[in-house]
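Q: Sharing a sequence plus its predicted fold:
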Amino acid sequence: MCGIIGILGRTAVSERLVDSLRRLEYRGYDSTGVATLDDGRLERRRAEGKLRNLEARLLAEPLGGDAGIGHTRWATHGKPTEHNAHPHATERVAVVHNGIIENFRKLRQALEEKGATFASDTDTEVVVHLVHSYLLMGYSPQEAVWASLPQLRGAFALVFLFNGYRDLLIGARRGSPLAVGYGNGETYLGSDAIALAPFADGISYLEDGDCVVLSREKGVIRDANGAVVAREVLKTGGASFVADKANYRHFMAKEICEQPDVVGRTLAHYVDMSAERAALPIKLPFHFSDVRRATITACGTASYAGAIAKYWIERLAHIPVDVDIASEFRYREAPIRKGDLAIFISQSGETADTLAALRHARDKGAHTVSIVNVPTSTIARESEIVLPTLAGPEIGVASTKAFTCQLMALAAFAVAAGAARGEISASEERGLVRELIEVPRLMAAALACEPQIEKLARTIAKTRDVLYLGRGTSYPLALEGALKLKEISYIHAEGYAAGELKHGPIALIDENMPVVVIAPFDSVFEKTVSNMQEVAARGGRIILMTDARGAAEAAVEPEATILLPDMVPTFAPIVYAVPIQLLAYHTAVIMGTDVDQPRNLAKSVTVE
């Protein structure tokens, strides 16, 4: 989740660029940089480490110019060094980037064959050379960007600054957020409103696929089809709403839409994208080959993340895994041996039951690993190993982005364990990492189903009970889908393993019962279809969440089909979490409940 700022100002902008980057420090970063047009020429200053290092560099080597871009980088491709820091530039164009360019190797090879010389190890640098190649062909800056964007595969936000064009910034987003700010004779671009609030009188948010061409007087926004569109301008002086919720009605909606960004950030923390291998950020005090057994302990949504991880760890690393609800773990007197691996998952890191379970396992001599969103929390402090989820602050009580970031961290952990134990080959590890790298883009694509889900929610809101079904890793996701609906809409819902349908829940099926079936086309898809047929035979209303092949081979006619992007099914739960969250959210909105603070619930449960 890198930080982006761009300013077309009336006076020198370098100090304001740094001030804006300081406001984005909460996102986390490991290098910084700015570029300006000094006398119309592109000039850059970059530094490894914290923002104070960039400030020292600018003090020694000042930058003039009234147009510029800045960046705080969280390393993905390449180490956090100065030559990998943003902005990346040629003599004609500079760019800052948030996100991941999945096909950068192919693009880099093609550009190098045409004579491009690369100075970094990053995926971002291919973007600047690609745009530069079109400039050399006589394209205008706008034309060069428009020609380049369709060639980029991944989720990204980009801001371009062009040599000799002091009244031009171009921004584009696909998956990662980007906001436009409007001031008195000035315009701005930023990765969120916090960076823009001190300067902008009004802020608008680009929608997915948008591209904006800014001058100091106006911004022209085009959608993914190239049509000029207007995006609502929100006044910044009215309330903290703009800075906190952006243009979303609720924090939960904002946090659902942030997932491609924050899941990508978490991914970058756990894999070496250049080498295509899992790379845990901490040296472990044990070797995976010595682990005989693992337990995963958590509460609520986090426990469902653990249940999905059980499938991954057992399949990829062949380590037996037990999943326990934290409130039960201590009291059932499960045998824990010295050297066992005990994993604890908590968004807040303060969950009382999970903390008590951790202390119990630690006292028994287990290796304790915590997966938390707050690295200064009690659970983190008392764990032997801390694996942060990097979701950023999650305000909505019902967990969304923390859940999918937990899944990403656990998926990378499973791949690392499998590779370390020799259960997966180097080529299999590379293939799995490639699948993980695609997840942020696929999540962004999944968000496109929101209008259909909003319409479907109007039907769900009229029901009293909903059943969720899934097999394999989709089974814990069915449990999570039911929990989300219960939490914020107060509709009774239950999740079941689809194969258990005929062992009791089928008695509930009638013409009034919606049945949400989570079924990517995978090795158990045909089994799930047979369960859908059982529902259809009894008049149940099937809502199918699947991909194109699954929809074609479903063999039943659902009441509604939510079509998700095609993907290798291994890590599909991270992507399929998006529609189940959206369904719960829109149902709750229609019913008029307090979405962000549902009754009787707290964000962090700090008592047993």
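A: Perfect, thanks for sending it.

Q: drop to CA atoms for contacts and neighbour counts, all remaining ones
A: Fine.

Q: what residues does the host helix or strand of Ile574 touch?
A: Element membership of Ile574, judged by DSSP states H and E, is helix 572-591. The contact list for helix 572-591, computed with C-alpha atoms under 8 Å, 6 or more residues apart in numbering, reads 252-253, 256, 308, 400, 404, 407-408, 439, 442-443, 446-447, 449-450, 453-454, 456-458, 460-461, 473-474, 477, 481, 484-485, 488-490, 518, 520, 545, 562, 564, 594-595.

Q: Narrow those residues to those in helices?
A: Assignment to helices by DSSP state H places the following of the contacts of helix 572-591 there: 252-253, 256, 308, 404, 407-408, 439, 442-443, 446, 450, 453-454, 456-458, 460, 474, 477, 481, 484-485, 488-489.

Q: Asp594 versus Lys484, what's the distance?
A: The spacing between Lys484 and Asp594, counted by C-alpha to C-alpha, to the nearest Å, is 13 Å.

Q: Comparing those two, which shows the higher neighbour count?
A: The residue with more neighbours, out of Lys484 and Asp594, is Lys484; 25 against 13, by other C-alpha atoms under 10 Å.

Q: Below is an additional structure, to be compared with the one above:
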Amino acid sequence: MPIASVDLSSPHSNTAERGGLLQAINDQAALYANLIEHAKANTLAPWLQQPERFADTQAVLLIASGSSFHAAQVARFWIESLANLPTQVELASEFCYQHLRSRPHTLVIILAESGEAADTLAALKYAQQLDYPLTIAIGHHADSTLMQQAQWQLVLEVGEQHSRIATKTFCAQLLGLFLITQTLAQSQNQAIPSDIDAELAALPYAIAQVLSLAPQLKQWAQCLQQPSAIFITARQNYTPIASEGALKFKAMAHRLAEACSCGELKHGIASLATQKIALIACLPWDSVAEKNLADLRQFHHHHCAIFVLSDTPLTKINGLNSIQMPYKLNHLNPLLYAIALQLLAYYTSTTSDSFEQNIKKATSKDVA
């Protein structure tokens, strides 16, 4: 998508870009409050209030790349649990090279930052050639090629962007996918949890609480300068959030960062624990929290710094650096952890020399 050009020869350009990225993160509480209001007023996309259009849907296929792919992976959990529809997630760059059969009654949802990337457009064309009956494009510009070619559109306006590092666009896509999940659940006559409206109303306030954790995240960022590698771990629908967090550390701070499910820490990563590494865990207190904590304890006696984001206090556990997240939202909680990791990656970048050189690569006139 078109991005405001920044004069990198200017001595103030990197400072401006740095401030613009932080501003994009900090704008998210107000941005999503606005999107939720539009959804309630039925001005976001009229078909969101017309579940009968999807009554024949029997499966969902999500296609995306980059950060949007991680958003699609989170949405798979929502769609399968709330709408009871089998859901598949594919990379746009790989989708066209698969030998697939047309599956009647499958809803195709394609996500994109710009709506102009060749892989994404080719994936939509391939899906249409396979005679998938319904296609929805989720993006941020109504006049993009992707939006014009899909059957239905969900345009999520997020304002001007100055870099290709996805922050507010990622979480906006998550919110849009959750709204679609509600519509699909209604179309399948699935019971909608009674707390969803209250949860949507509480989301902007919960995001503001996450943003208020900035001083603590800055302290963590100082500690993250020493480890040679960063691993981010989680389970279930937080695992894609860990992947997105790792991507943010690579893009913003030029740090070696990878994501790993808590249950897989013992395979490979445990053998690196004698080196100086950092382990960041997304640990919402749920049915698997105790198991996740047990998986983390195996690293206590190694040269591994452990950082835990959790909605329950963990300060009394030896060997853990913990920050208490806001009160848990039943469904939208992954957004809060995504924003916390965005802030942590940003502050890690500002405590090193990597930000300025990286921002020169991240600033361009076009973005996929």
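A: Arrived safely. Here the structure is a predicted model, which is why all the values come from computation and not from measurement.

Q: Pull out the buried members of the contacts of helix 572-591 of structure 1.
A: Buried members of the contacts of helix 572-591 of structure 1, counted by 16 or more other C-alpha atoms under 10 Å: 252-253, 256, 308, 400, 404, 407-408, 439, 442-443, 446-447, 449-450, 453-454, 456-458, 460-461, 473-474, 477, 481, 484-485, 488-490, 518, 520, 545, 562, 564, 595.

Q: which secondary structure element contains the alignment partner in structure 1 of Gln182 of structure 2?
A: Aligned by TM-score structural alignment, Gln182 of structure 2 pairs with Val415 of structure 1. Of the helices and strands defined by DSSP H and E, Val415 of structure 1 is found in helix 401-420.

Q: So which elements touch that helix?
A: helix 259-270, strand 277-278, helix 300-317, strand 367-372, helix 426-446, helix 572-591 (3 or more C-alpha pairs under 8 Å, 6 or more residues apart in numbering; DSSP states H and E).

Q: Mean neighbour count, these: which tops it?
A: Highest mean neighbour count of these: helix 259-270, a mean of 27 (counted as mean count of other C-alpha atoms under 10 Å).

Q: Quick check: what element follows that one along the chain?
A: Secondary structure here is assigned by DSSP H and E; on that basis, the next helix or strand after helix 259-270 of structure 1 toward the C-terminus is strand 271-272.

Q: What's the local residue count around the corresponding residue of structure 2 for Met513 of structure 1?
A: With TM-score structural alignment as the matching criterion, the partner of Met513 of structure 1 in structure 2 is Ile277. When neighbours are defined as other C-alpha under 10 Å, Ile277 of structure 2 has 20 of them.

Q: go on, the one 10 residues further on?
A: By the other C-alpha under 10 Å criterion, the neighbourhood of Ser287 of structure 2 contains 8 residues.

Q: Tell me who's in contact with it.
A: Neighbour list for Ser287 of structure 2: empty [criterion: C-alpha under 8 Å, 6+ apart].

Q: From Arg430 of structure 1, how far off is the residue of structure 1 sitting at the aligned position of Leu200 of structure 2?
A: Counting by TM-score structural alignment, Leu200 of structure 2 corresponds to Leu436 in structure 1. Shown here: Leu436 of structure 1 relative to Arg430 of structure 1, a distance of 10 Å by C-alpha to C-alpha.

Q: likewise Phe160 of structure 1?
A: Relative to Arg430 of structure 1, and taking C-alpha to C-alpha, Phe160 of structure 1 is found at 32 Å.

Q: now Val556 of structure 1
A: Going from Val556 of structure 1 to Arg430 of structure 1 by C-alpha to C-alpha gives 37 Å.

Q: what's the answer for Pro320 of structure 1, then?
A: 24 Å.

Q: likewise Leu267 of structure 1?
A: When distances are taken as C-alpha to C-alpha, Leu267 of structure 1 and Arg430 of structure 1 turn out to be 14 Å apart.

Q: OK, contacts around the nearest residue to Leu179 of structure 2 once chain neighbours are set aside?
A: For Leu179 of structure 2, ignoring the flanking residues on the chain, the nearest one in space by C-alpha to C-alpha, 6 or more residues apart in numbering is Leu48 at 7.4 Å. For Leu48 of structure 2, the residues meeting the contact criterion (C-alpha under 8 Å, 6+ apart) are Asn42, Leu179, Ile180, Thr183.
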